[in-house]
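**Student:** I'd like to go over a predicted model; first the sequence, then the structure.
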Amino acid sequence: MQPRRFARELALLGSSQLSSTKPSAIASQDLDALVTSAVRSLAGEVQDALEVAAGEVQQGQDQLLASETRASSVDEARTSLQKALEKTQSAINRLGSALQIPEMIQLSNRKEIRSYAIELMLTTGKNREEVDAELNEAMVSWNVKRLPKIDRDILRIAVAEMKYLGVPDRVAINEAIEIAKRYSDEDGYRFINGVLRRWVNRFLQTSEAAPAADSPANEPPLPLQADSDAPLV
């Protein structure tokens, strides 16, 4: 895995620290501390997913016991069990990601990972209000605070990279989608793709008189994908 992609993942998983940790403390963290924070974050998500799955299983069992062969109750039980399976699969995926972190650290540039992860965390935290305001404008009848935490933080990091760190929009969007495929779901990464493309067309390309130095010259605007930014339910 590329060091910067791994740094993005560490910043994403460590973003919960931003509201309670001073910037100076974040800047002084070593890579091992960032990894520990990421693993703890994933472990918490695994536990939450399994608890929800257990609740769905119990609900499905109760519905079956009370159904007395009523088709509606059987269908509701089937729906609950399907949700339980989805949450369990999500927990397994999170656990797999947590187990991969130590190996990825050993195979990557540790100094670059730490440096960029901290830069992302500090930049995203410092400019969160402005980023959220622009994301709210880029979404239709939706609000950043109503999004799942993972999706919200992926959007924030991608916008921060494009707006403040000079990362080309195509790179930032592609990286956000790849990370969303690991930590969100299919609806999540499609939603993220649509919102970021809309943000680029609304804010980035209208505010720049000329292409950025590290972006392809005269690149046409990114097309919007139909229904790609419909609200998640």
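**Tutor:** Thanks, I have the structure now.
**Student:** C-alpha from now on. contacts and neighbour counts both.
**Tutor:** Fine.
**Student:** so who does residue 159 touch?
**Tutor:** 131, 172, 196 (CA atoms under 8 Å, 6 or more residues apart in numbering).
**Student:** and these, which of them are in helices?
**Tutor:** Among those, the members found in helices (DSSP state H) are 131, 172, 196.
**Student:** closest one to residue 163 out of these, please.
**Tutor:** Nearest to residue 163 among the ones in helices among the contacts of residue 159, counting by CA to CA, is residue 131 at 8.8 Å.
**Student:** quick one: the closest one from residue 196, how far?
**Tutor:** 12 Å (CA to CA, to the nearest Å).
**Student:** quick one: which of the two has more around it?
**Tutor:** The residue with more neighbours, out of residue 131 and residue 196, is residue 196; 27 against 20, by other CA atoms under 10 Å.
**Student:** got the contact list for that one?
**Tutor:** Going by CA under 8 Å, 6+ apart, the list of residues near residue 196 reads 155, 158-159, 173.
**Student:** Throw the contacts of residue 159 into CSV and include distance to residue 166, thanks.
**Tutor:** Below are the contacts of residue 159 laid out as CSV (distance: CA to CA, whole Å):
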residue, distance to residue 166
131, 15
172, 10
196, 15
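**Student:** another one to put next to it:
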Amino acid sequence: MQARRIARELALLSLSQLPSKAAKLDKKALQDVVLAAVRTLTTEARDTLETAAAELQRSDAKILDSETRAVDLDKAKTMLKEAIALTQNSINRLGGALDLPEFVQLANQTEVREYALEIVRRYYQEREEVQQQLDQALVDWQLSRLAAIDRHILQIATVEIAYLGVPDRVAINEAVELAKRYSEADGHRFINGVLRRVAQQMGVATTPPGAAVNTEV
């Protein structure tokens, strides 16, 4: 996992914990928000593992029932299918949970924390202009009506493009990856389109629409 990619995800989790109408957030308050995001990740890892363990127990119970309580072969097959599905869910959860300890460890590194904090700080300082840029780029939508996760992904990418010197192609690609992880099924396409319009508005668009970019900064 690359440091800035982790920092963006940490900033995304941090933005969700910012008070919407606070008069002022000082550096310490912002640091506390980032710390809270790390704690959120730790809790998520623990909860995911607990859920996976519970599903494995239910799967085991289904297998036992298929052997001892099934009245016929069809009933046994149904129970086994349910057990297999529960086991698969558990495996998928464990796969995701295995990434979280590394994520949490990297999120505690100074470089990652500082970049996440810089994203959050600059967003907070420039949020009126960021909102204006996004409002102009949205077609038949209002920023306030978007799902919170989509709104925060757009805000992070706009901050990176406008204030942190990140190339638009990198910021957009990273935002799309965040959307694939956190947003709805087609959310990444919506995010991609809005951010390309943002980049065009700023006069910094350098990547043709539809071009695949995997560069990390």
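**Tutor:** Structure's in. What do you need? Nothing here was measured: the structure is a model prediction, and the numbers come from that model.
**Student:** helix or strand right after whichever strand or helix holds residue 36 of structure 2?
**Tutor:** Assessed by DSSP states H and E, residue 36 of structure 2 sits inside helix 27-68. For helix 27-68 of structure 2, the following helix or strand on the C-terminal side (DSSP H and E) is helix 73-107.
**Student:** what packs against that next one?
**Tutor:** Using 3 or more CA pairs under 8 Å, 6 or more residues apart in numbering; DSSP states H and E, the elements in contact with helix 73-107 of structure 2 are helix 3-15, helix 27-68.
**Student:** one more time with 10 Å, if that's ok
**Tutor:** Secondary-structure packing of helix 73-107 of structure 2 (3 or more CA pairs under 10 Å, 6 or more residues apart in numbering; DSSP states H and E): helix 3-15, helix 27-68, helix 110-137.
**Student:** quick check: angle from the longest one to helix 110-137?
**Tutor:** Per axes from the mean of the first three to the mean of the last three CA atoms, to 10 degrees, the angle that helix 27-68 of structure 2 makes with helix 110-137 is 90 degrees.
**Student:** residues contacting residue 128 of structure 2?
**Tutor:** Listed by CA atoms under 10 Å, 6 or more residues apart in numbering, the contact set of residue 128 of structure 2 is empty.
**Student:** ok, now how distant is the residue most central in space within structure 2 from residue 105 of structure 2?
**Tutor:** In structure 2, the residue lying closest to the centroid (CA atoms, centre = their mean) is residue 182, at 4.1 Å. With distances taken as CA to CA, residue 182 of structure 2 is found 20 Å from residue 105 of structure 2.
**Student:** my guess is residue 84 of structure 2 contacts residue 61, does it?
**Tutor:** No: checked against CA atoms under 10 Å, the pair residue 84 of structure 2 and residue 61 is beyond contact range at 11.5 Å.
**Student:** who's more crowded, those two?
**Tutor:** Between residue 84 of structure 2 and residue 61, counting by other CA under 10 Å, residue 84 is the more crowded of the two (17 against 14).
**Student:** what's the neighbour count on the nearest residue to that one once chain neighbours are set aside?
**Tutor:** Closest residue to residue 84 of structure 2 apart from its sequence neighbours, by CA to CA, 6 or more residues apart in numbering: residue 59 at 7.0 Å. The number of residues packed near residue 59 of structure 2 is 23, by other CA under 10 Å.
**Student:** who touches residue 31 of structure 1 in this structure?
**Tutor:** The neighbours of residue 31 of structure 1, taking CA under 10 Å, 6+ apart as the test, are 7, 10, 37, 105, 110-115, 117-118.
**Student:** oh, I was asking about residue 120 of structure 1
**Tutor:** Shown in contact with residue 120 of structure 1 (CA under 10 Å, 6+ apart): 7-8, 10-12, 15, 126, 156-158, 160-161, 164-165.
**Student:** map it onto structure 2.
**Tutor:** Aligned by TM-score structural alignment, residue 120 of structure 1 pairs with residue 119 of structure 2.
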